[in-house]
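**Student:** Next come a sequence and a model predicted from it.
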Amino acid sequence: MTTEATTRLATVVQRIAQTCVDNETYFSDLDAVAGDGDFGYSLARGFEIVLAEFDGYDQEDPGAFLQRVAMTMSSRIGGTSGPIWGTAFLRAAGVVKGKQDLGIEDVVAMLRAAVEGIKKRGGADLGDKTLLDAIVPMTDAIEADAGGDSDGAAIARHAAEVARSAADATSALQARRGRASYTGERSIGSPDPGAVAVAVLAERIAETW
């Protein structure tokens, strides 16, 4: 049986997918500054498939649902984005397998699991100028707010603010992973596309919460 929590999870993933499709050119332009310019294209192609198959996913089981998304992303996205984003969704799926009543603590656990998966798959860590530099502080903010009196909408807004600030701060970093790392110090001065994507997605979720 679909619950309010499982419905909200599905809605959030759907918005993530649509936002990545809508921002294909923007994300690719960001990636073209120091990378190969295919980041937006890769995400859009993968999430287009997610949207096309969305109604066929089992949305009653959060774990099974996220696993299907992970499989689509891993198998249909080229370059490094597929394995990274697919791993993130797969690790998140493992945390909520068999659950239907999801709380804020489950959101934090899913994000933490996704972070660890990304680190292991991509060999990156904080400060390497990747999406981790936005998603980790965003997760920290969500976890901190979860212990207070803030409602879901307020938590989402604060998470978006933190993600945006963290993404902007990656401009001062030198890329140490991915294609951008080949440019050395020339990668300094522009934000990391993955971190910006996290900020854009967080903002979209907050706007539509």
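**Tutor:** Sure thing, it's come through.
**Student:** all contacts plus neighbour counts: C-alpha atoms, from now on.
**Tutor:** Fine.
**Student:** Any idea how many residues pack against the residue nearest to Ser42 when sequence neighbours are not counted?
**Tutor:** Of all residues not flanking Ser42 in the chain, Ile77 sits nearest, at 5.6 Å (C-alpha to C-alpha, 6 or more residues apart in numbering). Applying other C-alpha atoms under 10 Å, we find 23 residues neighbouring Ile77.
**Student:** Equivalent analysis for Ile49, please.
**Tutor:** Neighbours of Ile49 using other C-alpha under 10 Å come to 16.
**Student:** so it touches Ser74, yeah?
**Tutor:** No: using C-alpha atoms under 8 Å, Ile49 is not in contact with Ser74, being 11.6 Å away.
**Student:** how near is Thr7 to Arg91?
**Tutor:** As judged by C-alpha to C-alpha, to the nearest Å, Thr7 and Arg91 stand 20 Å apart.
**Student:** Tell me which residues of the helix or strand harbouring Ala5 come out buried.
**Tutor:** Element membership for Ala5, per DSSP states H and E: helix 4-22. Buried residues in helix 4-22, counted by 16 or more other C-alpha atoms under 10 Å: 5-6, 9-13, 15-21.
**Student:** Now those in a markdown table, please, with extra columns for distance to Gly194.
**Tutor:** Below are these laid out as a markdown table (distance: C-alpha to C-alpha, whole Å):
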| residue | distance to Gly194 |
| --- | --- |
| Ala5 | 27 |
| Thr6 | 26 |
| Leu9 | 22 |
| Ala10 | 22 |
| Thr11 | 22 |
| Val12 | 18 |
| Val13 | 17 |
| Arg15 | 17 |
| Ile16 | 13 |
| Ala17 | 15 |
| Gln18 | 16 |
| Thr19 | 14 |
| Cys20 | 11 |
| Val21 | 14 |
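**Student:** Structure two is appended below for comparative analysis:
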Amino acid sequence: MSLNGQQIKQIIFKIAQMIDENKMYLTELDAAIGDGDHGINMSKGFQAVIDKIKDDNGDNIGDMLKKVSMALIANVGGASGPLYGTAFMKAGMWVGNRREISIEDYYNMLLEALNGIKARGRASIGEKTMVDSLEPAINELKVSIDNKFNELECLEKMVNSAKLGMENTKNIVATKGRASYLGERSIGHLDPGAVSCYLILKTIFEEVKKIKG
């Protein structure tokens, strides 16, 4: 895959644009089972991210991702700020001061992000959270890499698994966060965190596909 820091920066900008375009959809999902602010908060956070990294030269990917983390933690309200902030922080810590990453690096960065989210949110798969889209996606990415699929195929399979995991949150009773207060009534609703996680992974795949042509 071999993405350099400048390419990763452009992907982050695309994520910010995508979140802004979907902020009302994500907020509507959250209004059904949560505080009703997920999309608006995420958009605000990623606008702050753009401001934070716009002058970054991309020579130190880990440092850039830590800037993303701090902007999200400072600007995204509710649980999403600490969780997404932790994800980018852990990914940045793993990659360190490298200037480019491979598909294997990407897998390890996502795995570190997942472990950080699970520790911070004390969440496991099957509890109607972002873990339900992220964990199956990462597992699929590992299998695809091990089976030596080409990089775009690996990313596509990963995104398809994230989508299935996201869609399955409709069938899960929420046990975390504000949605847990609804109990059985949370069934039939998508988890907004699982949706935003899927959309981020999908955007990364689409942008890598453009870069690699």
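**Tutor:** Structure's in. What do you need? It should be emphasised that the depicted structure is a prediction, and the values quoted were computed from it without experimental measurement.
**Student:** TM-score for this pair?
**Tutor:** Aligned and superposed, the two chains score 0.93 in TM-score terms (TM-score structural alignment, normalised by the length of structure 1); 207 aligned residues with a C-alpha RMSD of 1.5 Å.
**Student:** ok so, going back, which member of the buried residues of helix 4-22 of structure 1 is positioned nearest Arg186 of structure 1?
**Tutor:** Checking the buried residues of helix 4-22 of structure 1 against Arg186 of structure 1 with C-alpha to C-alpha, the nearest one is Cys20 at 26.3 Å.
**Student:** Who are the contact partners of that closest one?
**Tutor:** 40, 43-44, 47, 197, 201 (C-alpha atoms under 8 Å, 6 or more residues apart in numbering).
**Student:** for the residue nearest to Ser42 of structure 1, what are its contacts?
**Tutor:** By C-alpha under 8 Å, 6+ apart, Ile77 of structure 1 lies in contact with 42-43, 45-46, 83.
**Student:** Okay, Asn168 of structure 2 and Asp191 of structure 2: tell me how far apart.
**Tutor:** 9 Å.
**Student:** Touching, Lys52 of structure 2 and Ala71? I think so.
**Tutor:** Yes: the pair formed by Lys52 of structure 2 and Ala71 meets the contact definition of C-alpha under 8 Å, at 6.9 Å.
**Student:** out of the two, which sits in the busier spot?
**Tutor:** Ala71 (23 against 15).
**Student:** Now that one: which helix or strand?
**Tutor:** helix 61-75.
**Student:** Can you mark which positions in that helix are buried?
**Tutor:** Using 16+ other C-alpha under 10 Å as the test for burial, helix 61-75 of structure 2 gives 61-73, 75.
**Student:** Who are the packing partners of it?
**Tutor:** If you count contacts as 3 or more C-alpha pairs under 8 Å, 6 or more residues apart in numbering; DSSP states H and E, helix 61-75 of structure 2 packs onto helix 38-53, helix 80-95.
**Student:** That one vs structure 1, average distance?
**Tutor:** Compared with structure 1 after fitting, helix 61-75 of structure 2 deviates on average by 0.5 Å (mean C-alpha distance after the TM-score superposition for structure 1).
**Student:** buried stuff in the biggest helix by length in structure 2?
**Tutor:** Assignment by DSSP state H gives helix 192-212 as the longest helix of structure 2. Neighbour counts over helix 192-212 of structure 2 (16+ other C-alpha under 10 Å) mark 192-209 as buried.
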